[in-house]
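Chemist: Sequence and computational prediction follow.
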Amino acid sequence: MYVSFPEPVAAVEVLRQGKPLVVAIDGPSGSGKSSVSKAVAKRLGLAFLDTGAMYRAVAWHCLNGRINLENAAAVEGAARTIGLEQSLTPDGEYIKVNGINVTGPIRTPEVTAAVSAVATNLGARAELVRRQQDIIAKSGARIVVEGRDITTVVAPHAEARLILTASEEARLRRRGLQLGGAQTDAQLRELVLARDARDSTVVEFHQAADGVFTVDSSELDFAETVSAVLTVVRRAVNEGPAA
């Protein structure tokens, strides 16, 4: 798997200079973890990995190649053989599948509806976790990683681990705004809540494990949420994990 790392830049804020700094962020759909994680990575001058994009890329590959998503062995095989190229720069993020730029196509409703078939496939999940851990190592372990099981499986020894959550109402509202209001309430609930319920069968991302901080952004705007996450990272680095 080929990945592109950001060019060295002067960090706005430097933490653990010259040492590993992995920030692991979990959270449910609509919690804002992708946009907030990008902003945190930019603020700290770190690489950024959207692990969800990898699952979406495999789902797109299966749909495009007419691979039966109900065939667990076929989906696992797709995850093991797919060629992924992913930028780890917070600005200008992209992902390619076997040389095809799928940055936009992986965000379609069709892929969103299909991605749980990949995320709940234990073999495919194990392969993508392996790739994610390889990316973290190659980044020099200075990276923000966001997704579903990052704090407990992908990067359980990260210097800062947190769950970014929000109320059901806030998450539905945010996802609706993100999608331009084109979805009905039922469609939004399917995209956000039903998908989370399916993914929850194989991974926990609603409740913080021991040593993992929680940031509830229900009543926070974007800037306030970024600030709250940065505060958690500083605390984790300076004081160690939460009790």
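Modeler: On my side now, so go ahead.

Chemist: From here on, just use CA atoms for contacts and neighbour counts.
Modeler: OK.

Chemist: The residue most central in space within the chain and residue 50, how far apart?
Modeler: By Cα atoms, centre = their mean, the chain has its centre lying nearest to residue 147, at 2.8 Å. Residue 147 sits at a distance of 7 Å from residue 50 (criterion: Cα to Cα, to the nearest Å).

Chemist: Then residue 82?
Modeler: Taking Cα to Cα as the measure, residue 82 and residue 50 are separated by 17 Å.

Chemist: Pick out whichever of these two has more residues nearby.
Modeler: Looking at residue 82 and residue 50 with other Cα atoms under 10 Å, you find the greater number of neighbours at residue 50, namely 23 against 15.

Chemist: Let me know whether the more buried one touches residue 143 as I believe.
Modeler: No. Counting by Cα atoms under 8 Å, no contact exists between residue 50 and residue 143, whose distance comes to 10.7 Å.

Chemist: Second structure follows, compare the two:
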Amino acid sequence: MPHTPLTIAIDGPSGSGKSSVSRAVARELGLAYLDTGAMYRALAWHCLEQGLDLDDGEAVTQAARDLPLDVPTDPDGQSVTVGGTDVTGAIREQRVTEQVSAVATNLDVRAELRRRQREVIGAQREERGGIVAEGRDITTVVAPDAEHRVLLTASEEARLARRSTELHGGADADQVAATRDQIVRRDEQDSTVSAFMEAADGVVTLDTSDLTFDEVVAAVLALVRGEVVAQTEPQAPHTPDPDA
């Protein structure tokens, strides 16, 4: 555990590896871990269970404010619960994946969940000495003052192959085609309210297209430890809309 509180913020498009890499980095450094995407998925699941119209912005926003959500911060134990119900598996189901962008592009919902995310980050800096937080907005809006901010990226081909293998057990043409809508469509929808395809000023980009999982984890750890990493480079200034 570091002596000085540490926040590592990791963002990137779908299939870039940010969740699994962030969890591994948190485990290696003895830090807490926050999957912010799980919070949006949990809200989408809750709204679907309650029969709410996801196009009813006010109703969904109120659901976000009232959501009895518990997202654990232990990188080795990620049981997401809503009102005491374990929804860890349910929030990854296809019906949630297809609908979550409708929730995630609601600006009032984003404001509420960002508030919760900042609370978690602050608490874990105090309690555990630091946190690895990953997801949309994390490097630019939620934790712009994080000690380390990283944008993981990869070619569309690589991202599709990874997510296809994860969901379907392989990456042949049919399996990749079945995955394409989830990756491409969600990124297009989410990019209307969040900047995650290009790094903001001060955020380091790591292209993972040709790297193994272990190599990506090692590269992020090297960055945190101040070692030279050939794969990373600072990006040109980019100022996202603070209300996006």
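Modeler: Sure, I can see it. Keep in mind that this is a model prediction, so the values were computed, not measured.

Chemist: related to what we said a few turns ago, counterpart of the residue nearest to the centre of structure 1 over in structure 2?
Modeler: Under the alignment (TM-score structural alignment), residue 147 of structure 1 pairs with residue 135 of structure 2.

Chemist: can you pull the contacts of that match?
Modeler: By Cα atoms under 8 Å, 6 or more residues apart in numbering, the contact set of residue 135 of structure 2 is 10, 11, 12, 18, 19, 35, 36, 37.

Chemist: three-state assignment of the residue nearest to residue 242 of structure 1 when sequence neighbours are not counted?
Modeler: Nearest in space to residue 242 of structure 1, with sequence neighbours left out and distances taken as Cα to Cα, 6 or more residues apart in numbering, is residue 211 at 4.8 Å. Using DSSP: H, G, I helix; E, B strand; the rest coil, the structure places residue 211 of structure 1 in coil.

Chemist: how about residue 211 of structure 1, what's its match in structure 2?
Modeler: The criterion is TM-score structural alignment: under it, residue 211 of structure 1 has residue 202 as its aligned partner in structure 2.

Chemist: so how far is residue 22 of structure 2 from that match?
Modeler: Taking Cα to Cα as the measure, residue 202 of structure 2 falls 19 Å from residue 22 of structure 2.

Chemist: same question, residue 54 of structure 2
Modeler: Plainly put, residue 54 of structure 2 is 30 Å away from residue 22 of structure 2 if you go by Cα to Cα.

Chemist: higher neighbour count, those two?
Modeler: Set side by side, residue 54 of structure 2 and residue 22 show more neighbours around residue 22, with 27 against 19, by other Cα under 10 Å.

Chemist: what helix or strand does the aligned partner of the more buried one in structure 1 sit in?
Modeler: Matched across to structure 1, residue 22 of structure 2 falls on residue 37, judged by TM-score structural alignment. Assigned by DSSP states H and E, residue 37 of structure 1 belongs to helix 33-44.

Chemist: The longest helix anywhere in structure 2: which residues count as buried?
Modeler: Secondary structure assigned by DSSP state H gives helix 107-127 as the longest helix of structure 2. Across helix 107-127 of structure 2, burial judged by 16 or more other Cα atoms under 10 Å covers 108-111, 113-114, 116-118, 120-122, 124-125.

Chemist: likewise stretch 144-152 of structure 1?
Modeler: When neighbours are counted by 16+ other Cα under 10 Å, the buried residues of stretch 144-152 of structure 1 are found to be 144, 145, 146, 147, 148, 149, 150, 151, 152.

Chemist: Now check residue 70 of structure 2 against structure 1: what is it aligned to?
Modeler: Pairing criterion TM-score structural alignment: the partner of residue 70 of structure 2 within structure 1 is identified as residue 85.

Chemist: ok, its match - contacts?
Modeler: Contact partners of residue 85 of structure 1, counting by Cα under 8 Å, 6+ apart, are 1, 2, 3, 4, 95, 96, 97, 98, 99.

Chemist: one more time with 6 Å
Modeler: Residue 85 of structure 1 makes contacts with 2, 3, 95, 96, as judged by Cα atoms under 6 Å, 6 or more residues apart in numbering.

Chemist: distance of the aligned partner of the last one in structure 2 from residue 135 of structure 2?
Modeler: Residue 96 of structure 1 maps onto residue 81 of structure 2 when the alignment is built from TM-score structural alignment. Using Cα to Cα, we find residue 81 of structure 2 at a distance of 19 Å from residue 135 of structure 2.

Chemist: Could you pull out the strands in structure 1 for me?
Modeler: 2-4, 21-26, 47-50, 84-87, 95-97, 100-101, 142-147, 160-165, 213-216 (DSSP state E).

Chemist: Tell me which of those strands approaches residue 199 of structure 1 most closely.
Modeler: The minimum distance between residue 199 of structure 1 and the strands of structure 1 falls on strand 142-147, with 11.4 Å, by Cα to Cα.

Chemist: quick one: the closest one to strand 21-26, angle?
Modeler: For strand 142-147 of structure 1 against strand 21-26, the angle by axes from the mean of the first three to the mean of the last three Cα atoms, to 10 degrees is 10 degrees.

Chemist: what does residue 117 of structure 1 align to in structure 2?
Modeler: Aligned by TM-score structural alignment, residue 117 of structure 1 pairs with residue 102 of structure 2.
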